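Trainee: Here is my input; please provide its structure:
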Amino acid sequence: MKSIYNATDLPLKEEYDYIIVGGGITGCPLAATLLANYSVLVLERGSAPPSYPQLLLTIDRVQEDDGKMVQEDDGKTHYHRFTLEDGVAIVRGRVLGGSSMINGGFYSRADYQFYNEFGIHWDMDVVEEAYHLQHLMGTKTSSSIFDNEGKRHEAVELLNKGELKNLKVAFASYVERIIFFSKASGVSTSGIVYSDSKERTHEALIRDEGEVMLSAGAIGSPRLLFLNGVGPLPHLSSHKVSVVSENLDVGKFMADNPRNSINIVVPFAFDPSVGYVVGITKLSVATIVEKFSGPLSSSSLRLVSFIDVKVSPTVRFNYFEDPEDLARCVRGMRHSLPRNLFDDASMETFCSSTVTTIWHYHGGCVVEKVVDGDLRVVGTNSLRVVDGSIFNTSSGTNPQATLMMIGRYTGLRMLQERGVAK
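Mentor: Below is the predicted model:
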């Protein structure tokens, strides 16, 4: 794609109509939609997409050093691995296309209850336009971003649907600062300062009526707000960060859907029910994965460094902190095991000791707390957050399709606001 550049090859100063921070599952469809009428710069901290994206299966395995969990991340892979304070290893996509380049390819619409609880007054006609999948009543089976020949179709392909003459994508770019200024209507955003791999500083500015959109995910977007003075006063002041807009809820109401697995050896051959690429062996092993949506346990994100933008924040999801979450895990496991095999106390220990992530974490910039119903950051102008950090609950089975929809949906609504779309 001719529109993709190493950040080192872009001008040190340039203007655009829109700037999107994060070229992932939500940022790509958002950009593709806006490209119909406007110039767009997409800033991606990761690399350009590979020719043959591979499925990552072992992202929840980490080594131990003297009994402590350690990070296995050299800064060069397509996935950014780090360990939660809970001791669970998680990953973030670090490549153009985001986690759609490394995930299992599951594609499933959000439950209708999700829209009712979200906090946005949805235009369901626009929602339907942004989806291309319908579920029949009954058991929800997965669709997939893999085609019948096993080829992955990731979010980055959506950029080809837009007017590429209006697009510039800068990979290996790190956002150093959101440029804020004050005016009569409040604090506004005029652009982004970012650095490239040669540590040169670039300034990307937005034109009149333009906007900056954060699509860096549930970890990245609240982190960027913190770094730029949007957040709770005590946390910012303790790190001597100038407060641009105080908001006590930035980085809060985060949650991850806990995952627990049981492996069962079965005496017969069977077909997998989830769309993974699998090897063929003589041993038939079934893995039953329990994941429940809408965990009651929640957590928050805190920054370690307000100086180095590449340092990961600290996150603790507090899996099973709420007793009801633990009880739900026990009930779910009992459906998969013989009756009366273990008592509740043993099952609770099993749930707590085997918990890991299913990579569907969300929150941190929740609607009606950090952003309004149009996803604008409260207390600022020309700054929105468009990604999974705005979720106040899980979208259901898998968030990938919903995240793509929200990118497309927000882009269409923005075009409507400017009078260039119906």
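
Trainee: okay, CA-based contacts and neighbour counts for the rest of this
Mentor: Fine.

Trainee: mind checking the longest helix of the chain?
Mentor: Longest helix in the chain, counting residues (DSSP state H): helix 400-417.

Trainee: Now name the helix or strand holding the nearest residue to Ser395 once chain neighbours are set aside.
Mentor: Excluding the flanking residues, the one nearest Ser395 by CA to CA, 6 or more residues apart in numbering is Ala110, at 4.9 Å. Assignment of secondary structure by DSSP states H and E places Ala110 within no helix or strand.

Trainee: just to revisit the earlier point, now what about the longest helix of the chain, what contacts it?
Mentor: Contacts with helix 400-417, where a contact means CA atoms under 8 Å, 6 or more residues apart in numbering, come from 25-34, 100, 106-110, 126-127, 130-131, 155, 386-388, 395, 421-422.

Trainee: how about that helix: buried residues?
Mentor: For helix 400-417, a neighbour-count test (16 or more other CA atoms under 10 Å) marks 400-415 as buried.

Trainee: Provide a ChimeraX selection command restricted to the buried entries of the contacts of helix 400-417.
Mentor: Per 16+ other CA under 10 Å, the buried members of the contacts of helix 400-417 correspond to this ChimeraX selection:
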select :25,26,27,28,29,30,31,32,33,34,100,106,107,108,109,110,127,130,131,155,386,387,388,395
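
Trainee: So which of the contacts of helix 400-417 sit within strands?
Mentor: Judged by DSSP state E, those include 106-107 as members of strands.

Trainee: Roughly how far does the residue nearest the centre of the chain sit from Val91?
Mentor: Nearest to the geometric centre of the chain sits Gly217, at 3.4 Å (CA atoms, centre = their mean). Noted for Gly217: a distance of 11 Å to Val91, by CA to CA, to the nearest Å.

Trainee: Now show me the structure for the sequence below, then we'll compare the two:
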Amino acid sequence: MSGSVALTVDKLRLAAATYPRLLVLGSSALATLLFVLRLRATSKRKKSKGPYVENLAALANKQYDVVIVGGGTSGCVLAGRLSEDPSIRVLLLEAGGSGTVLPYSRIPSGYGRLLRSEHAFNFETEPQVNAQGQQRYFPRGKMLGGCSSINAQMAQYGAPGDFDEWATLMGDESWGWRSLQKSFQKFERVLPHAEYPEMDGSERGTEGPVRVGYFNYVSEHSKAFLRACEQVGIPLIPDFNTSKGPIGASRVCVFLGFLAVTVTYVDSKGVRVSAESAYLTPEVLARPNLTVAIHATVTKILFDETGPTPRAVGVEFAKSATGPRYSVKARKEVVLSAGAIHSPHILMLSGVGPEKQLKAHGIPVVLDVPAVGANLVDHPVVDMYFKDKKNDSMLPMRNPKSLSDIAILTRSLVQYQIWGTGKLATNIGESAAFVRSDDPKLFPPAEYPRTLADSTSGATSPDLELFCTPLAYKDHGNFTWDFHTYALHCYLVRPESRGAVLLKSADPFALPSVDPNYLANPDDLEKLFRGFRLILKIAHTKALEAYIDHKNTDPTLDHATHTKSDEEIRQIVKERVETVYHPTSTCRMAPVEQGGVVDARLRVYGVEGLRVCDASVFPWIVSGHTAGACLAIGEKFAEELKREIKARK
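Mentor: Predicted structure coming up:
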């Protein structure tokens, strides 16, 4: 099969699996072809064992140099990079399956359908006492690639000041922006384009495995959002990810015949780039020194406690709560890369954590570390909903109701399968802007007289992100309106509120308690209030007049919300606040006396042979999206660990 034909067939398979409703609504030849290809693809996947180990018994009692627990964003980086050295035997254990075989993950617009499925850990938070006592859905990826397989693919990395702040805290310049930027560049493959000359290619990587570019579909609404940002006083900037910082709105460029707005983890074929697809390629998986096991839940870390300091020597794992448990040995290191919720959970299950908690659940204490699971911080988001005046939303992609909708969906399927473009190639979060809540141009002191604590990492670092989506939704897409909608969103990128991950049970298959403690700090509420007021102002700009129908009187929409009092707006914020999927800092990198769990080399204090490398080690949450920082710390740590292992030999 030729490359072009193979690509077309692959796109048809993806589209067919993600949008099967068309098969019911239409009997066209295209629908029939999609159905046949879907069946063939499903049959082929069932027959093929693939490159991953599923027979966990085959791993029992084996030895590896490095055992990586969790195949998420950082875990895939570590497995790919460490195994570059043929002398290092690496085992990667992942609780879920492969993300790249899931069409919902590969098609940029399909990831929301993975929420509340077997491919996510479907947490509900503890009641949020400062947000009307509500429990909130809180998903985490359960597959290779982790949350990079279910995120909105927005490639923004935080602010340079965030990482300089890390370096100052640890007294280690390798964590500063100037040094860590090399790790960002190492994972990137960004190719500047002649029609986007303002991007400074000298600050971006061009040879890494993660394809970053302008290949997502962007609606006219999202382009208008940028013009609206400019009209309220937010400057347009060419690139969020340079030394100048991200404050501003991303600028529109012409690329391959269509307009793009934000840099995304979507490749030139219109397919998501996850940590799995980038780092666990067929060539990497063919390495004899790398083993990747799926559907392998790590139940605890194994320790040798005969010496003066406990040493991690392996892990225990199982496929299910009732299935047999197996163990493997780690000659050099055990590395936790299970994410900001599961890394502290596994530590506590293994006897490393707050002594009181461990004893309450009958877990033998290996080491009392009170900070494990503490300092949970997440980006809280609030959403705003409007009627789309153009009737050009993503509604036909989700719920086609008429012949016109079916025609739009059919056209979108064809566009996607041939060119990798069209509505199916949207990453949903199409345009964004970053601002400071103390910017006097946006928040005049006469209107906002209260002085709020500066939680940012520096003068060029933001504390609010604004973005738009081509469809309004509630409850993470579990509810959408049955007419065309448009949405604006605001989230706090530097919250002060802190929560915790706590044990509910000693059963490793029981999910832990998650409490992000939204709005515990009163300044968090005030900053989100300001951001909400700002997006209301953006919604009523001239640039968005043609796209938002403010004559609509549906009470579930926000066309009249700008008329509400400040106190009513604050109550709306409390009612709507929820996760934007960025929890961090539960195994914080910091001095012990400042609540640290790991040191600057990501070693767990008081334990030998045990590291943590994922978002849980962030000293403070980054000012934006967390995936890029997870990729970068994976690159940094893999390089350092390879040197360490070589030096020990």
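
Trainee: Let me know the TM-score between chain one and chain two.
Mentor: TM-score for the superposed chains, counting by TM-score structural alignment, normalised by the length of structure 1: 0.87, backed by 403 aligned residues with a CA RMSD of 2.8 Å.

Trainee: Next up, the contacts around the residue nearest to Ser395 of structure 1.
Mentor: Contact analysis of Ala110 of structure 1 by CA under 8 Å, 6+ apart lists 395-399, 401-402.

Trainee: repeat that for 7 Å
Mentor: Residues in contact with Ala110 of structure 1 (CA atoms under 7 Å, 6 or more residues apart in numbering) are 395-396, 402.

Trainee: Quick one: map it onto structure 2.
Mentor: The pairwise alignment with structure 2 assigns Ala110 of structure 1 to Gly158, based on TM-score structural alignment.

Trainee: Chain neighbours aside, what residue packs nearest to Gly596 of structure 2?
Mentor: Ala590 is the one closest to Gly596 of structure 2 (CA to CA, 6+ apart), at 4.1 Å.

Trainee: residues in contact with the one you found?
Mentor: 169-170, 596-599, 619.

Trainee: Which one (most neighbours) among those residues?
Mentor: Neighbour tally across the contacts of Ala590 of structure 2 (other CA atoms under 10 Å): the maximum, 32 neighbours, falls on Val597.

Trainee: Looking at structure 1, name the residue matched to that one.
Mentor: Under the alignment (TM-score structural alignment), Val597 of structure 2 pairs with Val370 of structure 1.

Trainee: Verify the contact between that match and Gly379 for me.
Mentor: No: with contact defined as CA atoms under 7 Å, Val370 of structure 1 does not reach Gly379; the gap is 8.9 Å.

Trainee: Surely Tyr361 of structure 1 and Phe253 touch.
Mentor: No: using CA under 7 Å, Tyr361 of structure 1 is not in contact with Phe253; the gap is 10.7 Å.

Trainee: Against Asp17 of structure 1, how distant is Leu34 of structure 1?
Mentor: Leu34 of structure 1 is 9 Å from Asp17 of structure 1, by CA to CA.

Trainee: Give me the neighbour count for the counterpart of Phe342 of structure 1 in structure 2.
Mentor: Matched by TM-score structural alignment, Phe342 of structure 1 corresponds to Lys564 in structure 2. Residues lying near Lys564 of structure 2 (other CA under 10 Å) number 9.

Trainee: Then the one 5 residues further on?
Mentor: Applying the criterion other CA under 10 Å, we find 19 residues in the vicinity of Ile569 of structure 2.

Trainee: check contacts around it.
Mentor: By CA under 7 Å, 6+ apart, the contact set of Ile569 of structure 2 is Phe529.

Trainee: Show me what secondary structure element comes after the helix or strand it falls within.
Mentor: Secondary structure from DSSP H and E places Ile569 of structure 2 in helix 566-576. Under the assignment DSSP H and E, the closest C-terminal helix or strand after helix 566-576 of structure 2 is strand 578-579.

Trainee: Measure the mean distance from that next one to structure 1 post-superposition.
Mentor: Strand 578-579 of structure 2 differs from its equivalent in structure 1 by a mean of 1.2 Å after superposition (mean CA distance after the TM-score superposition for structure 1).

Trainee: now for that strand, which elements pack on it?
Mentor: Contact partners of strand 578-579 of structure 2 among helices and strands, from 3 or more CA pairs under 7 Å, 6 or more residues apart in numbering; DSSP states H and E: strand 380-387.

Trainee: what do you get if the cut-off is 8 Å, keeping everything else the same?
Mentor: Applying 3 or more CA pairs under 8 Å, 6 or more residues apart in numbering; DSSP states H and E, one finds that strand 578-579 of structure 2 contacts strand 137-141, strand 380-387.

Trainee: mind checking how far the last one is from the chain centre?
Mentor: Shown here is strand 380-387 of structure 2, whose average C-alpha point lies 19 Å from the average C-alpha point of the whole chain (CA atoms, centre = their mean, to the nearest Å).

Trainee: likewise the shortest one?
Mentor: Going by CA atoms, centre = their mean, the spacing between the C-alpha centre of strand 137-141 of structure 2 and its chain's C-alpha centre is 10 Å.

Trainee: before we move on, what about stretch 77-91 of structure 2?
Mentor: For stretch 77-91 of structure 2, the distance from its own C-alpha centre to the chain's C-alpha centre is 24 Å (CA atoms, centre = their mean).

Trainee: How about residues contacting that stretch?
Mentor: Contacts for stretch 77-91 of structure 2 (CA under 8 Å, 6+ apart): 64-68, 92, 275, 279-280, 284, 287-293, 631, 634-635, 637-639, 641-642.

Trainee: Neighbours of the alignment partner in structure 1 of Lys387 of structure 2, how many?
Mentor: With the correspondence set by TM-score structural alignment, Lys387 of structure 2 lines up against Val265 in structure 1. Other residues near Val265 of structure 1 number 10, with proximity taken as other CA under 10 Å.

Trainee: dump the residue contacts of Val265 of structure 1.
Mentor: By CA under 8 Å, 6+ apart, Val265 of structure 1 lies in contact with 283-286.

Trainee: if we go to 10 Å?
Mentor: Residues counted as contacts of Val265 of structure 1 (CA atoms under 10 Å, 6 or more residues apart in numbering) are 283-287.

Trainee: What is the nearest of these to Asp73 of structure 1?
Mentor: Of all these, Thr287 has the smallest distance to Asp73 of structure 1: 27.8 Å, by CA to CA.

Trainee: Is the aligned residue in structure 2 for the closest one in a helix, a strand, or coil?
Mentor: Counting by TM-score structural alignment, Thr287 of structure 1 corresponds to Ala487 in structure 2. Assigned with DSSP: H, G, I helix; E, B strand; the rest coil, Ala487 of structure 2 falls in the strand class.
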